[in-house]
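# The following comprises the amino acid sequence and a computationally predicted model.
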Amino acid sequence: MRGMLENWGLIYALASREVVGRYKGSILGLAWSFFSPVLMLAIYTFVFSVVFKARWQGGSESKAEFALVLFTGLLFFNFFSECINRAPVLVLGNVNYVKKVVFPLETLAVVSMLSALFHLLVSLLVWLLFYLIVFGVPSWTALLFPLVLLPLIMFTLGLSWVLASLSVYLRDVGQVVGVVVTMLMFLSPIFYPIDALPEWFRPYMNANPLTWVIESGRDVLIWGQVPDLAGWMVAFALSALIMWFGHIWFNATKSGFADVI
């Protein structure tokens, strides 16, 4: 945390450049960050609720509710996948920074996370507008969204540091990450509730680090329920431990980056 605060000016400048640079040259510019989740929400709603006629178990028959439930899960997963998919190239794609002794390489993961967090907030705004139009004002529990998101931020940051470091020495990491992230999308309760799974498989699903975040996110945003405090404390402690380990691992291995690259 001290390192991030000391380099906050640099982190903010790089994150702003990355967000703006992604849409540089396009006609709509930053507006794409708003229209993209709108289009994806419309497509997922059509495919799952119109074509497959899927309904959320325990919910109503409303297509709009199904779309919001589905989109809520994607809010968290898209944030996670954007950070993790980019992690293996954070160092390899910034060789010029590696050769600068004074540049804090650990900030690259933070920059990537802030860029993904920007897109998450835009998608959350799309969710909120859709909810206001269809159902009205959300429950007060929606204010707890940052608390639910915090463990995922720490977990993702720690994992990004580990993957960014490993990919320098093992170039296959990027290929493995792409496959694992795709598997996690279907092995996380995004398109279906946990209750729809066989009883014997649910412990394996609960071992997925994304499960608690997605389920708790739906509780606070849609169902109006306060997340389990004990579950949040466990998720927070484990995520903080992973972030701490990832930071130590990255700093312990970064001295060899220049030689390998």
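Nice, I can see it. Numbering: from 1, shown residues only.
# okay, CA-based contacts and neighbour counts for the rest of this
Fine.
# packing partners for the host helix or strand of residue 146?
Assigned by DSSP states H and E, residue 146 belongs to helix 145-169. Helix 145-169 sits against helix 63-86, helix 107-134, helix 173-186, helix 209-218, helix 229-253, helix 257-260, with contacts defined as 3 or more Cα pairs under 8 Å, 6 or more residues apart in numbering; DSSP states H and E.
# can we see that at 7 Å?
Where contact means 3 or more Cα pairs under 7 Å, 6 or more residues apart in numbering; DSSP states H and E, helix 145-169 is packed against helix 63-86, helix 107-134, helix 209-218, helix 229-253.
# Now render those as CSV, adding distance to residue 50 and mean neighbour count.
Shown next, in CSV, are the helices and strands packed on helix 145-169 (distance: least, Cα to Cα, whole Å; neighbours: other Cα atoms under 10 Å):
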stretch, distance to residue 50, mean neighbour count
helix 63-86, 8, 22
helix 107-134, 18, 19
helix 209-218, 22, 22
helix 229-253, 35, 16
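# okay if I get these as a markdown table plus distance to residue 36?
Output for those, formatted as a markdown table (distance: least, Cα to Cα, whole Å):
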| stretch | distance to residue 36 |
| --- | --- |
| helix 63-86 | 12 |
| helix 107-134 | 9 |
| helix 209-218 | 21 |
| helix 229-253 | 29 |
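# among these, which is nearest residue 193?
With Cα to Cα as the measure, helix 209-218 is the member of these nearest residue 193 (8.4 Å).
# Give me the contacts around the closest one.
69, 72-73, 76, 145, 148, 152, 188-189, 205, 227 (Cα atoms under 7 Å, 6 or more residues apart in numbering).
# out of the residues you listed, what pair is the most spread apart?
145 and 205 (22.0 Å).
# coming back round to it: between the helix holding residue 146 and helix 229-253, how many degrees?
30 degrees (axes from the mean of the first three to the mean of the last three Cα atoms, to 10 degrees).
# before we move on, back to that, kindly reformat the contacts of helix 209-218 as TSV and extend each row with distance to residue 57.
Below are these laid out as TSV (distance: Cα to Cα, whole Å):
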residue	distance to residue 57
69	11
72	15
73	15
76	20
145	23
148	23
152	25
188	16
189	12
205	17
227	19
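# dropping in the other structure now:
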Amino acid sequence: MADRFWRRLPVFAPLTNAWTHRQLIRKFVVREIVGRYRGSIGGLSWSLVQPMAMLVVYTFVFSVVFKARWTAQNEVAGVSFAVVLFVGLIVQGLFAECIGRAPGLIVSNATFVKKVVFPIEILPVVAMGSALFHSLVSFGVLFIAMMIAGNPFHWTILLTPLVLAPFLLLVLGLTWFLAALGVFLRDIGQMIGLLVTALMFLSPIFYPMSAIPEAYRTLILLNPLTFPVEQARDVLVWGRMPSWSGLALYTAISWTVAVAGFAWFQRIRKGFADVL
């Protein structure tokens, strides 16, 4: 009885719903990943080639053409600029894929909306699962690059899932919200593309926080990408412990966004069929 009571609480609705439909979500994630590369000669190997190519291009542009450097800490820790850069790009890539697809997620799957028995609220979770798969492949490329460059591995790498879990919750909540809003406001898709690009350059992906003037640091810290990018670098690259107080605050905000986004989606989903 107690277990059922906790599961029915609205605050746990996003997780309990995903757990209830976990088998269906798994099948759709696999179908989406395989379907993305269906018909191509390279097949799933493109999921590995793309992050490798991205790593090479960005490293050449920023470290060779622009001669960008992180800090003197790089020389002490033996960490290459490419590794520091790529960690930020992995986090941003997951955010961009989910948020970028969100406004058209329901519209592009209109046939499921008219099927009463189909739980359309799992579509954002499926999109997250697909993006997470490609992020895991990118992490594999990152570890290979670290070994080739001779960068040190720290035990704090094991804390990476803990650091990124709140970020995944935040992205999922925003995806639910934007997926529902995109049904009624089609122009939002164009706005989101601009916003995602702006957030990328307004987060410490291509530059360290120390390079930002004091007057603008508060603004940069309000960027939802800033904290996960910084914390991911701490545990993956620098071997530091995460900021537990910051992680607690970010988790609370992310959980609130996830619950609110799911509630918003469930509240207005009844109008989807009328618009589509």
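Received, thanks. Since the structure is predicted, the reported quantities are computational estimates derived from the model, not experimental observations.
# any idea of the angle the helix holding residue 146 of the first structure forms with helix 63-86?
30 degrees.
# from the chain's centre, how far out does helix 145-169 of the first structure sit?
Averaged C-alpha coordinates place helix 145-169 of the first structure at 9 Å from its chain's average position (Cα atoms, centre = their mean, to the nearest Å).
# And for it, what's in contact with it?
Applying Cα under 7 Å, 6+ apart, the external contacts of helix 145-169 of the first structure come out as 80, 83-84, 87-92, 109-110, 173-174, 213, 216-217, 220, 235-236, 239-240, 242-247, 249-250, 253, 257.
# buried residues in that helix?
Using 16 or more other Cα atoms under 10 Å as the test for burial, helix 145-169 of the first structure gives 145, 148-168.
# In the second structure, what range does that helix match?
Residues 160-184 of the second structure are where helix 145-169 of the first structure lands when matched by TM-score structural alignment.
# what about the matching stretch, how far off from the first structure?
Compared with the first structure after fitting, stretch 160-184 of the second structure deviates on average by 0.5 Å (mean Cα distance after the TM-score superposition for the first structure).
# what about residue 14 of the second structure, how many neighbours?
As a burial measure, residue 14 of the second structure scores 22 neighbours (other Cα atoms under 10 Å).
# what do you get for the one 4 residues further on?
Around residue 18 of the second structure there are 16 other residues, counting by other Cα under 10 Å.
# which position in the first structure aligns with it?
When the first structure is aligned by TM-score structural alignment, the residue opposite residue 18 of the second structure is residue 4.
# Ok, residue 225 of the second structure next?
Residue 225 of the second structure maps onto residue 210 in the first structure, by TM-score structural alignment.
# and of the contacts of helix 209-218 of the first structure, the nearest to residue 8 of the first structure?
residue 152 (20.8 Å).
# Can you tell me how far that closest one is from residue 95 of the first structure?
28 Å (Cα to Cα, to the nearest Å).
# Ok, residue 30 of the first structure next?
Residue 30 of the first structure is 28 Å from residue 95 of the first structure, by Cα to Cα.
# Repeat that for residue 190 of the first structure.
36 Å.
# what about the two, which has more around it?
Shown here are residue 190 of the first structure and residue 95; by other Cα under 10 Å, residue 190 has more neighbours (23 against 13).
# what secondary structure does the more buried one sit in?
What DSSP: H, G, I helix; E, B strand; the rest coil gives for residue 190 of the first structure is coil.
# Identify the residue of the second structure aligned to it.
Using TM-score structural alignment, residue 190 of the first structure lines up with residue 205 in the second structure.
# Its match against residue 84, yeah?
No. At 8.3 Å, residue 205 of the second structure and residue 84 do not qualify as touching, with contact defined as Cα atoms under 7 Å.
# Not counting its neighbours along the chain, what's nearest the equivalent of residue 257 of the second structure over in the first structure?
Mapped onto the first structure by TM-score structural alignment, residue 257 of the second structure lines up with residue 242. Once flanking residues are discounted, residue 242 of the first structure sits nearest to residue 158: 5.4 Å by Cα to Cα, 6 or more residues apart in numbering.
# what about the one you found, distance to residue 220 of the first structure?
Distance, residue 158 of the first structure to residue 220 of the first structure, by Cα to Cα: 25 Å.
# what does residue 117 of the first structure give?
19 Å.
# Please apply the same query to residue 18 of the first structure.
From residue 18 of the first structure to residue 220 of the first structure the distance is 31 Å (Cα to Cα).
# who's more crowded, these two?
With neighbours defined as other Cα under 10 Å, residue 18 of the first structure and residue 220 compare such that residue 220 has more, 21 against 16.
# what residues are up against the more buried one?
141-142, 144-145, 226-227.
# Give me the buried subset of those.
141-142, 144-145, 227.
# pretty sure residue 48 of the first structure is touching residue 54, no?
Yes. Here residue 48 of the first structure reaches residue 54: they are 5.5 Å apart, a contact under Cα under 7 Å.
# what's the overlap in contacts for the two?
With Cα under 7 Å, 6+ apart, residue 48 of the first structure and residue 54 have no common neighbours.
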